[in-house]
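Engineer: fold the stuff below for me.
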Amino acid sequence: MKLVGDLLKRFTRMLAIVLLVVIGSTVLVRFAPGYFSDVREMDPRYARSARAELSVESARSNAIIPLLSAEVGGWLRGNAGISRQYDVPVLDLILPRLAVTGSLMLRSIALAWTLALCASLLSSAGPHPSLLWQMPATLLLAIPTAAMATMCLLAGSGGPVLVMSLLLAARDFKFLDRILRKTWLDPHLLYARTQGIGVTRLIRAHILPSIASQLSALATLSIVTALGALAPVEVIFNVPGVGQLAWSAALNRDLPVLLTVTMLMALAVTFAGVISDRPAEWKNA
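Structural biologist: The predicted structure follows:
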C-alpha cells in the first residue's frame, strides 16, 4: 500500500507540474508582444482581410480562461488543437518529428555517456585532478551550443549528434569525475586494489553498482540538457525535429504547437525525475 501511495503522490505531482506548465506557457505566449501580428499585414492585398481576422481572433482570445479552454478542448478531441501557422492538427505536425528528435537524443546521450565515463575513469584514477582532462570539458562548457553548432557547420565537419554529445559529455564528465574520485578512495576498493584485483573487475563489480543512484540522477540531468540544446541544434543543422518546430512556432506565435511541445518536454523531464528518484522502498516491494 505504501508503494501505491507513493506512486499516486508522484503521479499527482507530475500532473500538477504539467498543469502549471500549460497555464504559464499560455499566459506568457498570449501576452507576449506581437502575439496577434501576422505576415499578411505586410501585404497590401491582404491587409484589410488580415486585420479583420486578427480582430476577431483578438476578441476571442482576449481572456485567458477561454484560451485555455480552447487548448484543453483540442487535447480532448485528440488532435491537440489546430496549428495557427499551418492550419493542420498539431499532432499531425509533431508525431512524425518525435522519431527524429528521439533518435537524435538517444544517440547523443549514448555517445556522451561513453565519452564521459571513459574520460572520468582515466582522470579519476590519478592522485590529483589533471588539467589535461579538466580543460577540454571547461572549454566545451564555455562555448554556447549555437556557436558550437555554427562552427561545425562552417567547418563542414561534425553534425547534430557530435555537438550535442560534446555538450552532454562535458557536463557529465564534471559530475562523474567528482563521484569517481571519492569512490576510488573507499576502503573496500583500496583493499581490493592491494589484493591485485584487476581494474576491469573493480569497475564492473564494485564501482558501477556503488554509483548506480548517482547515475540515475545524471540521466535526468542529461535529458534536461539535451532538451535545452534541441532547438538551436536542430535549427542550425536543419533537422526536421520537434526543436525546429518549436522554434518556428515561437517565431509565429503558434500557441497550440508551443503548448504541446512544452507539455511533452515537461512530461519527459518529470517522468525521468520520477524514475531516477526511486526510493529504496520500491526495491523491497
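Engineer: contacts and neighbour counts: CA atoms only from here.
Structural biologist: Fine.
Engineer: Leu215: neighbour count?
Structural biologist: Neighbour count of Leu215, defined by other CA atoms under 10 Å: 18.
Engineer: right, I mislabeled it, should have said Arg84
Structural biologist: Neighbours of Arg84 using other CA under 10 Å come to 16.
Engineer: cool, Ala112 as well?
Structural biologist: Neighbour number of Ala112 under other CA under 10 Å is 26.
Engineer: any idea which element it lies in?
Structural biologist: helix 90-124 (DSSP states H and E).
Engineer: list the buried residues for that helix?
Structural biologist: For helix 90-124, burial by neighbour count (16 or more other CA atoms under 10 Å) applies to 90-91, 93-94, 97, 101, 104-105, 108-109, 111-113, 115-117, 119-121, 123-124.
Engineer: can you name every helix or strand that that helix contacts?
Structural biologist: helix 160-184, helix 212-236, helix 242-251, helix 255-276 (3 or more CA pairs under 8 Å, 6 or more residues apart in numbering; DSSP states H and E).
Engineer: tell me which of those is the most buried.
Structural biologist: When these are scored by mean count of other CA atoms under 10 Å, the highest mean neighbour count falls to helix 160-184 (a mean of 21).
Engineer: tell me which residues are up against it.
Structural biologist: For helix 160-184, the external contacting residues (CA atoms under 8 Å, 6 or more residues apart in numbering) are 104-105, 107-109, 111-113, 115-117, 119-121, 123-125, 136-138, 140-141, 145, 148-149, 152, 189-190, 207, 211, 218, 222, 225-226, 229, 233-234, 237.
Engineer: ok, now with 6 Å
Structural biologist: The contact list for helix 160-184 (CA atoms under 6 Å, 6 or more residues apart in numbering) reads 108, 111-112, 116, 120, 124, 137, 233.
Engineer: okay, among these, which ones form the most distant pair?
Structural biologist: Ser124 and Val233 (31.1 Å; CA to CA).
Engineer: sticking with Met148, tell me its helix or strand.
Structural biologist: In the assignment (DSSP H and E), Met148 maps to helix 145-155.
Engineer: what's the angle between that helix and helix 160-184?
Structural biologist: When axes from the mean of the first three to the mean of the last three CA atoms, to 10 degrees is applied, the directions of helix 145-155 and helix 160-184 differ by 130 degrees.
Engineer: here is the second sequence; please produce its structure so I can put it next to the first one:
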Amino acid sequence: MGRYILKRLITLVASLALASVVIFALIEVTPGDPASFMLGLNAAPETVAALRDQLGLDEALPLRYLQWVGGMLQGDFGLSYTYKVPVADLVADRLEISAPLALIALALSTALALPAGLWAASRRGRAGDALVMGATQLGIAVPNFWFAMLLVLVFAIKWQLFPAGGFPGWSDPLAALRALSLPALALALPQAAILARVLRSALIETLGQDYIRTARAKGLSRGAALTRHALRNALIPVLTILGMQFSFLLAGAIIIENVFYIPGLGRLIFQAITQRDLIVVESVVMILVFAVIAVTFLTDLAYALVDPRLRRPA
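Structural biologist: Okay, here's the model as predicted:
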C-alpha cells in the first residue's frame, strides 16, 4: 500500500509541475496588455510603462514563472492587478461559497443517483428501468442553466420558497443554505443522471459474474445479491465519476454562479478574464487544477480500498 501511495504522489507532483508550465504559458501568450486595458485606450505611454513596471510585467517570462511558482509554494499567489488585494484572500473568500456549493451538489447528485441506479439495475428491461433511463437521458440532454432558470421560475418566483439569487453570507447559515439550494440542485441534476446510468451499467455487468450466480444458487435473493455483493464491486467506475463530478462542480459552475449572482470562484474567473487580471486567472486556474489532481489522487486511494488487487505491485 505504501508503494502504491508513493507512486501516486510522484504522479501528482509531476502533473502539477507540468500543469503550472502549461497554464503560465497559455495565459501569458494571450493577446492584450493588462496595463493598457486597466488604464484605457487614451493613457499616455509613459503611464502605461510605469504601471507595467509596477506590476512586474517587463521582467523576463522565466523569472516571472519562477517567482509565481515560488510564491504559490509559500502560499503567496501575488497581488490582483484590479482589486489591489492578495489573490489568496480573493480565493479564500470565494471558496467559502464555491466549496460548500460543490459539496452540496455532489451530495444531492449521489443521493439521487444511487437509488435510481439500483432501482433500474434491479428491474432491467421492465417499466421501472425504462422510466429511470428516460429520466436520466433527459437530465443529460438538457443544459444545467436551463434547469437553473426553470427552478428559479417555479421555486423562487411562483412558490417563493427559495431566493432567486445572491448570497447573504454565512452569518445566517440557514439563509445561506437556502440561497445555495437551487444552484446546487441545478448543478446536481445532470450529474445525477450521468452517475445513475454509470451505476446501472456497472451493476448489470457485475450481476452477470459467476460469483453472483453462485450466491443466487445458494438462495440469496436478487436484491440481497445486488446490495451485498454487486454494489461493492461496481463502485470503481462510480468512484471515477464521483471524482470527476466534484472537480467539475468546483471548477465548472461559472454559468450557474452567474445565473444566480453567486460570488464564487466561477464568477471570479469570469471577472478576471474580462478585466485581464492575469495573476488572478493563473492562480485560480492553478488552484482548480490542483483540486482536480488531488481529487483524482484520493479517488485512486479509494480504488485501492475498494479493490485490494490494485495495491499489489505489478
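Engineer: now what about the TM-score between them?
Structural biologist: The TM-score (TM-score structural alignment, normalised by the length of structure 1) is 0.83; 280 aligned residues with a CA RMSD of 3.0 Å.
Engineer: can you tell me how far Phe290 of structure 2 sits from Leu180 of structure 2?
Structural biologist: Distance, Phe290 of structure 2 to Leu180 of structure 2, by CA to CA, to the nearest Å: 24 Å.
Engineer: same deal with Ile269 of structure 2?
Structural biologist: Ile269 of structure 2 is 19 Å from Leu180 of structure 2, by CA to CA.
Engineer: any idea what Gly241 of structure 1 aligns with in structure 2?
Structural biologist: Using TM-score structural alignment, the partner of Gly241 of structure 1 in structure 2 is Gly264.
Engineer: now swap in Leu218 of structure 1 and tell me
Structural biologist: Match for Leu218 of structure 1 (TM-score structural alignment): Ile241.
Engineer: repeat that for Leu168 of structure 1.
Structural biologist: Looks like Leu168 of structure 1 aligns to Gln191 there (TM-score structural alignment).
Engineer: kindly report the same for Asp177 of structure 1.
Structural biologist: Match for Asp177 of structure 1 (TM-score structural alignment): Arg200.
Engineer: and what of Ala112 of structure 1?
Structural biologist: Under TM-score structural alignment, Ala112 of structure 1 pairs with Ser109 in structure 2.
Engineer: where along the stretch 1-150 of structure 2 do the helices fall?
Structural biologist: 2-28, 34-39, 45-55, 61-73, 87-122, 127-141, 144-151 (DSSP state H, counting those that start in this stretch).
Engineer: got the angle for the fifth one vs helix 127-141?
Structural biologist: Orientation note: helix 87-122 of structure 2 sits at an angle of 150 degrees relative to helix 127-141 (the same axes, to 10 degrees).
Engineer: would you mind getting the average deviation of helix 87-122 of structure 2 from structure 1?
Structural biologist: For helix 87-122 of structure 2, the mean deviation from structure 1 after alignment is 1.2 Å (mean CA distance after the TM-score superposition for structure 1).
Engineer: angle of the host helix or strand of Arg178 of structure 2 against helix 144-151?
Structural biologist: Using DSSP H and E, Arg178 of structure 2 maps to helix 173-207. Put simply, helix 173-207 of structure 2 runs at 130 degrees to helix 144-151, going by the same axes, to 10 degrees.
Engineer: and helix 173-207 of structure 2, how far from the chain's centre?
Structural biologist: From the chain centre to the centre of helix 173-207 of structure 2 is a distance of 13 Å (CA atoms, centre = their mean, to the nearest Å).
Engineer: do the same with stretch 26-44 of structure 2
Structural biologist: 30 Å.
Engineer: what residues of that stretch count as buried?
Structural biologist: In stretch 26-44 of structure 2, counting by 16+ other CA under 10 Å, buried: 28, 34-36, 38.
Engineer: save these as CSV, and put in distance to Arg52 of structure 2 too.
Structural biologist: As requested, these are exported to CSV (distance: CA to CA, whole Å):
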residue, distance to Arg52 of structure 2
Glu28, 14
Pro34, 8
Ala35, 6
Ser36, 9
Met38, 11
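Engineer: return the member of those nearest to Gly71 of structure 2.
Structural biologist: When the buried residues of stretch 26-44 of structure 2 are compared against Gly71 of structure 2 (criterion: CA to CA), the nearest one is Glu28, at 17.4 Å.
Engineer: any idea how far the closest one lies from Pro34 of structure 2?
Structural biologist: 10 Å.
Engineer: nearest to Leu226 of structure 2 among the buried residues of stretch 26-44 of structure 2?
Structural biologist: Distances from Leu226 of structure 2 to the buried residues of stretch 26-44 of structure 2, taken by CA to CA, are shortest for Glu28, at 52.5 Å.
Engineer: the closest one -> structure 1?
Structural biologist: So, by TM-score structural alignment, Glu28 of structure 2 is matched to Arg30.
Engineer: Leu90 of structure 2 now?
Structural biologist: That one, Leu90 of structure 2, aligns with Leu93 by TM-score structural alignment.
Engineer: list the contacts for that match?
Structural biologist: Contacts of Leu93 of structure 1 (CA under 6 Å, 6+ apart): none.
Engineer: now it: how far from Leu115 of structure 1?
Structural biologist: In terms of CA to CA, Leu93 of structure 1 sits 34 Å off from Leu115 of structure 1.
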